[in-house]
Structures are given as C-alpha cells and as structure tokens.
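1. here is a sequence with its predicted model. Questions after.
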Amino acid sequence: MANNNFDVIIVGGSYSGLSAAMALGRSLRQVLVIDSGKPCNRQTPHSHNFLTQDGEAPKDISIKAKEQVKKYESVKFYNGLAISGVKTQRGFEIKTESGDIFMSKKLIFATGVKDILLDIDGFSESWGISVIHCPYCHGYEVKHEKTGILGNGEYGFEFSKMISNWTKDLTLFTNGKSTLTEAQTTKLKAHNIKIIEEGIDSLEHTDGHVEHVVFKNSHKIPIKAIYARAPFVQNTDIPEGLGCELTEEGYISVDPFQRTNVQGIYACGDNTTFKRSVSNAVAMGNIAGAMINKEIIDETF
C-alpha cells in the first residue's frame, strides 16, 4: 500500500467498522479499515430484526456493505491483524501482524468481542445456530418450541421471565445446584417454568441444531433451542494499551457519541455494549464516523 498516512484508521471491518467507514468516506476523509476477517457471528446462519436485511445471512450483509463502502475512493482496506498501537505527536500508529505500520490522526476500534464458550460438548458447535443469546435476534424463529435457559440465580430468573414471552414450554437449566431465591423459584413454577439442577454433560445436535440436553447421569431430554450468556473478553488489548478505560463488565467505555476517555480514539459495536445486534452495530458506527469527522473539522477550521 503506497500511502500509510490516513485521517482515520478503523480497526475492525465488520458492520460497525464498515458503517463508520461509509460515514467518513462520504465526509471525504482518508480512511484505512484494517480487518482480519473473523466476525463474532460468522457461525450464525441468519440475521434478524434489521430493517431491509431481515433473514439475510450475516456474511451476505457484510459482502454487500463492503462493496458499497468501496465506492468511496478515499476508503482503503487492509486484510490483516492489528497487533499494537502507540500514540504519536501527529496522532496514532498501528502495527500489523505482518509488520506493516500505518499512521492516522484518529482511531476507531470496531473490534467486537471474543466469546468464551462453555466447556460443554456440542455447545460451541451450536453457538449462534440453536444456542442463542438474544430473543430479539432469534426468538421469533424458535417461538412456541421446547426451549431452555442455561443460567442460574438472578440471570436465570430474569432471562426465564423474558423468554416466557416467546414460548410457554420453557426449562431453566441451572447446571448444578440452584442459586435462585425461594421467591424466584416459586414465581417460575407458578408460570410452569421447569427448573432442572442436574449437571449437563453435552448437547446432542445435528449441524448445530440442538436435539437433546444430555445430563451427567446419562438422562436426556429433547430441546429445540437454548438461550445462554457466554463470558467474553475484548478481541484486542490495543485500546487498553493506549489508555482506554473499560467498564466493570469489560466493555470499552464510551460516551453517547462513541468517544473513549482518550482524545482521538472512538469505539463502536459489540466491544462497547451488551446490546449485540447488527442494527445496533451499524447505528453506533454511523455515529462514530460522523463525530470523528466533526472533531477533525473543529480542530482545523
């Protein structure tokens, strides 16, 4: 790549990063999108609850989005992994795994998160297909089906209450001794939500479509979908290395305009919020791109 100096470097080229790139390209900014091509929803067959794209494959949405962003000549793409970043007198410097170095006035991190999938046989293979995290993204497709919640305590109670809107055939799997309060247990049972405390051994599935929950005592029950919340870590430690603060939950802390606490660094998408959806990532990227452009204008006018 002939030029290694840009107005903005965007680390991460999925929905949020592409959305920011489009806003900046339309603002005539010189932009570099660095992307390693591994979005967190790459195993999910269909995306939902996004106007004009409902039911489309995430990969197809990304391909279409990238083709549209490529029409803006000031936006360039680099296929690779960013591994480090430093603050410079001019702005920032990003180094890639291949040893290439790029510089910019501003940075956007649209790097998503890495889910730490539970150590249950069949869980990772079914993640995003029939082991799901969001009823607004996937709940309609499994409405009225035999559905499980994998959780315990406050989360198990609140999510069971939530999912009871989509199905009345609901079981809470605590995967060990229940930590529900007596009042929570009584409330769930009053709504015919079953509670099973047996330890889970595996999930029987076909191509990621769960068929049975198998317990450690070899007993098993049929199931069509399971909601679960997996722990996560940030996909990159570059923002922290540059001084960006994280929230108690582990997200990059941003204000309503997607600004981090470090001047010139913005973040958007799943790395900043528990509200993980394509539509939300696109909206956040659009805001980040517009606000960075305004920041540059304010600094140079």
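-> Sure, I can see it.
2. okay, CA-based contacts and neighbour counts for the rest of this
-> Noted.
3. how many residues are close by Thr185?
-> Per other C-alpha atoms under 10 Å, the neighbour tally for Thr185 reads 17.
4. actually His138, sorry about that
-> Neighbours of His138 under the rule other C-alpha under 10 Å: 22.
5. excluding chain neighbours, what is closest to Gly128?
-> Thr44 (4.6 Å; C-alpha to C-alpha, 6 or more residues apart in numbering).
6. what's near enough to touch the one you found?
-> By C-alpha atoms under 8 Å, 6 or more residues apart in numbering, the contact list for Thr44 reads Ala57, Pro58, Trp127, Gly128, Ile129.
7. for those, give me JSON lines that also has distance to Thr179 and neighbour count.
-> Formatted as JSON lines, the contacts of Thr44 follow (distance: C-alpha to C-alpha, whole Å; neighbours: other C-alpha atoms under 10 Å):
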{"residue": "Ala57", "distance to Thr179": "38", "neighbour count": "16"}
{"residue": "Pro58", "distance to Thr179": "37", "neighbour count": "21"}
{"residue": "Trp127", "distance to Thr179": "25", "neighbour count": "24"}
{"residue": "Gly128", "distance to Thr179": "27", "neighbour count": "22"}
{"residue": "Ile129", "distance to Thr179": "28", "neighbour count": "20"}
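8. alongside the first one, take a look at this:
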Amino acid sequence: MTENKYFDVIIIGGSYAGLSAAMTLGRSTRKVLVIDSGLPCNRQTPHSHNFITQDGKKPKEIAVVAKQQVEKYDTVEFCEDVAIKGQKNGNLFEISTLSGKTFTAKKLVFATGIKDIIPAIKGFEACWGISVIHCPYCHGYEFRQQKTAIMANGAKAAHYVSLIYNLSANLTLLTSGKADFTEEQVEKIKAHQIEIIEKEVQEIVHQNGKVQEVVFKDNSAIKFDAIYAAVPFIQHSDIPETLGCELTEQGFIKVDTFQQTNTKGVYACGDNSSPMRSVANAVASGNFTGAAINKALSDELFW
C-alpha cells in the first residue's frame, strides 16, 4: 500500500491497458500510481487469443506476469482500491478512493474498461466469455465450422453475420423480436441459407458455461455450440464524465490521436475508448498512451 500522495500520473485500472501505460511511464522515470480493484471484466474467459506471443494463455496468467514485470520499476506504485471520485484543482487532479484515500497527480489515465449489461436470460451470464462470446477475432477460430447462433438484431447483427459466416456457414440469427433489417440485407442473409428466428430467448442450457441449446419462450429449443451476442454496455467508471470528458455516440470515451480526452490532462485507453475489444489492442493503446503522456510532461518541463 502506497504512502505517497502526489504523482506525475495516476492510472485508474490495472489490467492490460493500465499496466502497459504504467510500464511505459515507469521506464520514463515518471512517478506513477495504479489504482485497481483486481476484478477484470474477462476474468471468466478461459483463454486469450489473437495476441502474438500470448496466444492461448489464460487472461489471468497474462495479467499476473504483466504486473510482476511492472512491479520491477520502483517508479510505479500500486493501490488495491476503487476510485470513486475525481476533481480538478488548478493544474492538478485529485482522486478519492472507496477506502478514503486521496491522491493527486498532474495527469490522469482511465483504463477502466466497460461494463456489459447482461440480459436477464437464464444461463447467459454463466456462459459469457466461454461459449457466449462477443468477438470473432478473440474466439472465432475455436468455434470454427460449429453450429453457431448470432444473438443480435439490426446493424449489429449485420456487422456480425459476414464476419462469422467466414468462420462457420452453419449460422442462425436470433433477433429476440421482430427482425430489423433492410430488404437487401434479408435477401443476402437468406441467400446464404441463414435462418432468422424472431422468437424471444428464455434460457441458454449449458454445462459449465458451454452452450448446449437455446430454449425459446414458446418452449421450443435448438442445439448450438456457440453464440455470438451483442450486448449493451456502460462505462465502468463515471469519473471521466464528472471531469467533463465527452462520450461518443456508441458510449466510448472520446479521445484524440494521442488518447487524450477533451479534458486536457485526462487520457483514456483500452476497452473504454475503443470498439476493438481485445487484450492485444488494450496493451497497444496503453503503451501509446504512456508515451503520449511522457511527451506532454517533457514538453511542459523543457519548453
């Protein structure tokens, strides 16, 4: 537990993006604090994929090694806590935590991720990240050529369908209500022998998170091996908005090419600011964010 109160940079969120930013800043001899609760959103996911050198490893294993490597830099400190409030005092930012601690920094990084809004469907949450999945790049290869459902409607379903068809032509669209597609989209979907089912889903039957079948509200059922689901989300932390940070139409924190929000001195990286939701992207954006902040701090001191 840190006893220091003042830092060059406070990073809120100590998963892949936050640790990557911390390493970059720590190696630049910046005094950094990482505040993290230790509950990453992918903690239920059995394996991480599409991340070169780490393909197939458990997400927790990657995170543990990453933290061990960052801890080697004495410029980086950690606080296991939850940031609950942020405010700007002059040119500095003040962060308060759930346990009552207060820290101050010149710059802030939000690597807080997003919070999925899980639908009230029995079995959905138990399968989420295991066989009910969100990303064909992260999980698609493991479910290639298997019987697959897409639980989505409208633009999100249209986005998914061609990407997933490339991995498995044995597809069914579950719109959970009246399908919302253009005539042209319906023609294309049906031309690829993809059935559209508008019945509402009641339950996902599974064994230890592995989908067995989907049961509809009329008690009919279909067997599936995997389900892609487009679920809504909210920001995991509301502190960026209280500091005046804008969100995009999709709900992501709006950042410029240097990962800075519209609130000067406040940066965001990882899932909270990008639709490309993957470990590899989180690490890359965190690395770049750290470099951008170091450049800003260097310019402020030198010029």
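-> It's in. It should be emphasised that the depicted structure is a prediction, and the values quoted were computed from it without experimental measurement.
9. TM-score of the superposition?
-> Aligned and superposed, the two chains score 0.98 in TM-score terms (TM-score structural alignment, normalised by the length of structure 1); 301 aligned residues with a C-alpha RMSD of 0.9 Å.
10. now the residue nearest to Gly128 of structure 1: how far from Gly250 of structure 1?
-> Applying C-alpha to C-alpha, to the nearest Å, the value for Thr44 of structure 1 to Gly250 of structure 1 is 23 Å.
11. same check on Ile9 of structure 1?
-> Taking C-alpha to C-alpha as the measure, Ile9 of structure 1 falls 23 Å from Gly250 of structure 1.
12. and Phe274 of structure 1, by the same measure?
-> To Gly250 of structure 1, Phe274 of structure 1 is 10 Å away according to C-alpha to C-alpha.
13. neighbours of Gln202 of structure 2, just the number please.
-> When neighbours are counted by other C-alpha under 10 Å, Gln202 of structure 2 registers 20.
14. how about the secondary structure of it?
-> Here Gln202 of structure 2 is recorded as strand under DSSP: H, G, I helix; E, B strand; the rest coil.
15. on that earlier part again, of Phe274 and Gly250 of structure 1, which one has the most company?
-> More neighbours surround Gly250 than the other of Phe274 of structure 1 and Gly250, with 17 against 11 (other C-alpha under 10 Å).
16. now do the helices in the stretch 101-250 of structure 1.
-> Here the stretch 101-250 of structure 1 has its helices, by DSSP state H, counting those that start in this stretch, at 123-126, 135-138, 153-163, 182-190, 238-241.
17. out of those, which is the most enclosed?
-> Sort the helices of the stretch 101-250 of structure 1 by mean neighbour count, taking mean count of other C-alpha atoms under 10 Å, and helix 123-126 sits at the top with a mean of 20.
18. after superposition, how close is that helix to structure 2?
-> Following superposition, helix 123-126 of structure 1 is found to deviate from structure 2 by 0.8 Å on average (mean C-alpha distance after the TM-score superposition for structure 1).
19. need the longest helix for structure 1.
-> When structure 1 is parsed with DSSP state H, its longest helix is helix 278-300.
20. whereabouts in structure 2 does that helix align?
-> On the basis of TM-score structural alignment, helix 278-300 of structure 1 is assigned to residues 279-301 in structure 2.
21. that stretch vs structure 1, average distance?
-> Superposed on structure 1, stretch 279-301 of structure 2 shows a mean distance of 0.5 Å to its aligned residues (mean C-alpha distance after the TM-score superposition for structure 1).
22. buried stuff in that stretch?
-> Within stretch 279-301 of structure 2, the residues scored as buried using 16 or more other C-alpha atoms under 10 Å are 279-294, 297.
23. by contact count, what packs against the lengthiest strand in structure 2?
-> Secondary structure of structure 2 per DSSP state E: the longest strand is strand 102-110. Under the contact definition 3 or more C-alpha pairs under 8 Å, 6 or more residues apart in numbering; DSSP states H and E, strand 102-110 of structure 2 sits against strand 6-12, strand 92-97, strand 266-268.
24. deepest of the ones you listed, which one?
-> Buried most deeply of these, by mean count of other C-alpha under 10 Å, is strand 266-268, with a mean of 28.
25. mind reading off the mean deviation between it and structure 1?
-> Average distance, strand 266-268 of structure 2 versus aligned residues of structure 1 after superposition (mean C-alpha distance after the TM-score superposition for structure 1): 0.6 Å.
26. ok, which of the helices and strands packed on strand 102-110 of structure 2 comes nearest Ile196 of structure 2?
-> strand 266-268 (38.3 Å; C-alpha to C-alpha).
27. check contacts around the closest residue to Ser277 of structure 1 other than its chain neighbours.
-> Excluding the flanking residues, the one nearest Ser277 of structure 1 by C-alpha to C-alpha, 6+ apart is Cys137, at 7.0 Å. Remark: with contacts taken as C-alpha under 8 Å, 6+ apart, Cys137 of structure 1 is in contact with Ser47, His48, Asn49, Ser277.
28. in helices, which of those residues appear?
-> Using DSSP H, none of the contacts of Cys137 of structure 1 sit in helices.
29. how close does the residue nearest the centre of structure 1 sit to Lys64 of structure 1?
-> For structure 1, the residue nearest the mean C-alpha position is Asp270 (3.8 Å; C-alpha atoms, centre = their mean). The gap separating Asp270 of structure 1 from Lys64 of structure 1 is 20 Å, by C-alpha to C-alpha.
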